[in-house]
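*Asks:* Using only what follows, build the 3D model:
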Amino acid sequence: MAKTILHTADSRGKADHGWLKSYHTFSFASYHHPDRTHFGALRVLNDDRVDGGQGFGEHPHNNMEIISIPLKGELKHRDNMGNAGFIKPGEIQVMSAGTGIYHSEFNNNPNEATEFLQIWVLPNKRNVEPRYDQAKINYREQPNQLEQILSPSAEDQGVWIHQNAWFHIGLLEKGNSTEYTLKDPANNGVYIFVLNGSVRVGNQILDKRDGYGLWQTERFTLEATANAEILLMEVPMEI
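*Replies:* Predicted coordinates:
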């Protein structure tokens, strides 16, 4: 029988820095919850809102797979690998920090806030050569199915990371359902994050920004009880 864990939206940690408002599903910075430090290799799931004209100055990372998914507005990215440009809704960005990177992220629009998910996954290889990539996401154009946006393979659909992990995203219209089959059910679990709307997984109803982890299972069904956008993150449970 599957094991599960529920993290409701209102149970998340919250940080308000004025220009930055962030909700933390897992322990991060000054927010620490001893029972919520990670879900397997999924270490950070931050739901960030950056005011217009504000952003994160240059700062370092190492030995972490860092994924950003914009939900509203744009982020200007710059790093010491020579990458510079914008990421916006309909895209996913990944950085393998490896031996060390420096980067900055800014909302260049003075009149509109930017909202994005910042996700950290623990890598299965340390001290790799740093790398950067971004790719398009088309799930809103193909509703009622899941689109793979991340995997362990550079030859597969979406971006890739140094971990036995797969991310999928989808738009489910009310009354529709889809089944997810784990890629590695013997070792992995799936963390479901509801971006918008409401879904049912088994007997559990999940609403906007709720998180729900499942492991020791091969598959499960998602049913939209309202129009819903969902992010599924399959990651190894042992780290």
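*Asks:* CA atoms for contacts and neighbours, from now on please.
*Replies:* Will do.
*Asks:* tell me, what residue is most central in this structure?
*Replies:* In the chain, the residue lying closest to the centroid (C-alpha atoms, centre = their mean) is residue 119, at 4.5 Å.
*Asks:* Touching the strand ranked longest in the chain from outside, list them.
*Replies:* Longest strand of the chain, by residue count under DSSP state E: strand 219-236. With C-alpha atoms under 8 Å, 6 or more residues apart in numbering as the test, strand 219-236 has contacts from 40-42, 163-182, 187-202.
*Asks:* again, only this time at 6 Å
*Replies:* 40-41, 165-182, 187-201 (C-alpha atoms under 6 Å, 6 or more residues apart in numbering).
*Asks:* about what we covered before: next, work out how far apart the residue nearest to the centre of the chain and residue 92 are.
*Replies:* 11 Å (C-alpha to C-alpha, to the nearest Å).
*Asks:* same thing with residue 124?
*Replies:* Counting by C-alpha to C-alpha, the gap from residue 124 to residue 92 is 21 Å.
*Asks:* got it, and residue 35?
*Replies:* For residue 35, the distance to residue 92 - C-alpha to C-alpha - is 29 Å.
*Asks:* Can you show me the helices along the protein?
*Replies:* Secondary structure of the chain (DSSP state H): no helices present.
*Asks:* from the middle of its chain, how far away would the longest strand of the chain be?
*Replies:* How far strand 219-236 lies from its chain's middle: 13 Å, per C-alpha atoms, centre = their mean, to the nearest Å.
*Asks:* One more, so I can put them side by side:
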Amino acid sequence: MKTILHKADERGHANHGWLNSYHSFSFAGFHDPAKIHFGALRVLNDDTVSGGMGFGTHPHDNMEIISIPLSGDLEHNDSMGNTAVIKKGEVQIMSAGTGIYHSEKNKNHGEAVKFLQIWVFPKLRNIEPRYDQKVFLEEDRKNKFQTVVSPLDSNDGGVGINQDAWFSLGNLEKDTETTYQIQNEGNGVYAFILEGEVEINGQKLGRRDGLGISETNVLQIKASSNAEVLLMDIPMKF
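*Replies:* You can find the predicted model right below:
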């Protein structure tokens, strides 16, 4: 088993006034040669956007882009004609493929929106761009892990991604112990602790810590306090 620990206070940080962003991997002005990517996981940004502000229309290609709101309402528009608002409990994904333009903004003027912006390298390049979003009931992740992202050709219940990747969210009460079976041989898991404290395969983790785990088949997870955890099960080679 191999592990790589990314402590919350070691992340890149950029505060642009309207946007306060923490980067688990190299992004924009933050560059760390040891934090370029973890397997197919390229970007994990923890973003807070001020009321009424947002990311103007900009392009992407050949990247899987996942947004997971943590609070507030995130408004989306893209060149495929999609207009949507997503909030906590929902997950959005875009396969940029041959190329798209999109914007993301805080729909509300009176409160911030907090969300995770995640980029994953695609399995197939230059596909037709696609967009999807889905609502997930939080009660379905109480003391267990709920699949919220899964491969397009699977029937695993998540929003479809153009990669052999599975994302799962778990809300664990203190002292809950559970396991997570890695989906594919050759995959690793990047665990990101949204809230609380947990122990994964013997490693103690706190709020916003990240832990990459590879060359193993199963994770042993224990909640040291009430905790919310995101697991990203992704190919290490792609």
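*Asks:* May I have the TM-score of the superposed chains?
*Replies:* The TM-score (TM-score structural alignment, normalised by the length of structure 2) is 0.97; 237 aligned residues with a C-alpha RMSD of 1.0 Å.
*Asks:* re the thing from before, so for residue 124 and residue 92 of structure 1, which sits in the more crowded spot?
*Replies:* Counted by other C-alpha atoms under 10 Å, residue 124 of structure 1 and residue 92 do not tie: residue 92 has more neighbours, with 21 against 15.
*Asks:* check contacts around the residue in structure 2 sticking out farthest from the centre.
*Replies:* Centroid-distance maximum for structure 2: residue 110 at 25.5 Å, with C-alpha atoms, centre = their mean. Under the criterion of C-alpha under 6 Å, 6+ apart, the neighbours of residue 110 of structure 2 are residue 51.
*Asks:* now residue 79 of structure 2: how far from residue 179 of structure 2?
*Replies:* Residue 79 of structure 2 is 41 Å from residue 179 of structure 2, by C-alpha to C-alpha.
*Asks:* And for residue 107 of structure 2?
*Replies:* 38 Å.
*Asks:* who's more crowded, the two?
*Replies:* More crowded of residue 107 of structure 2 and residue 179, by other C-alpha under 10 Å: residue 107, with 21 against 14.
*Asks:* Hmm, the more buried one is touching residue 77, no?
*Replies:* No: counting by C-alpha atoms under 6 Å, residue 107 of structure 2 stays clear of residue 77, with 11.6 Å between them.
*Asks:* do you know how far the residue farthest from the centre of structure 2 is from residue 49 of structure 2?
*Replies:* In terms of C-alpha to C-alpha, residue 110 of structure 2 sits 11 Å off from residue 49 of structure 2.
*Asks:* Just give the nearest non-adjacent residue to residue 142 of structure 2, would you?
*Replies:* residue 171 (5.0 Å; C-alpha to C-alpha, 6 or more residues apart in numbering).
*Asks:* Tell me who's in contact with that neighbour.
*Replies:* 141-143, 227-228 are the contacts of residue 171 of structure 2 under C-alpha under 6 Å, 6+ apart.
*Asks:* got a list of what residue 122 of structure 2 touches?
*Replies:* Here residue 122 of structure 2 is in contact with 63-64, 162-163 (C-alpha under 6 Å, 6+ apart).
*Asks:* In ChimeraX, how would I select just the buried ones from those?
*Replies:* Burial among those is assessed by 16 or more other C-alpha atoms under 10 Å; the matching ChimeraX selection reads:
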select :63,64,162,163
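*Asks:* Please convert the contacts of residue 122 of structure 2 to JSON lines, extending it with distance to residue 221 of structure 2.
*Replies:* Formatted as JSON lines, the contacts of residue 122 of structure 2 follow (distance: C-alpha to C-alpha, whole Å):
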{"residue": "63", "distance to residue 221 of structure 2": "30"}
{"residue": "64", "distance to residue 221 of structure 2": "28"}
{"residue": "162", "distance to residue 221 of structure 2": "28"}
{"residue": "163", "distance to residue 221 of structure 2": "25"}
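*Asks:* So which of the contacts of residue 122 of structure 2 sit within strands?
*Replies:* Counting by DSSP E, the contacts of residue 122 of structure 2 contribute residue 64 to strands.
*Asks:* ok, for residue 58 of structure 2, nearest residue in space, not its chain neighbours?
*Replies:* residue 101 (5.2 Å).
*Asks:* which ones are touching the aligned residue in structure 1 for the one you found?
*Replies:* Aligning on TM-score structural alignment places residue 101 of structure 2 opposite residue 102 in structure 1. Applying C-alpha under 6 Å, 6+ apart, we find residue 102 of structure 1 in contact with 59-60, 79-80.
*Asks:* switch to 7 Å and redo it
*Replies:* 58-61, 79-80 (C-alpha atoms under 7 Å, 6 or more residues apart in numbering).
*Asks:* Can you pick out the ones from those that are in strands?
*Replies:* 58-61, 79.
*Asks:* Closest to residue 214 of structure 1 out of the residues you listed?
*Replies:* Closest approach between these and residue 214 of structure 1, by C-alpha to C-alpha: residue 61, at 29.0 Å.
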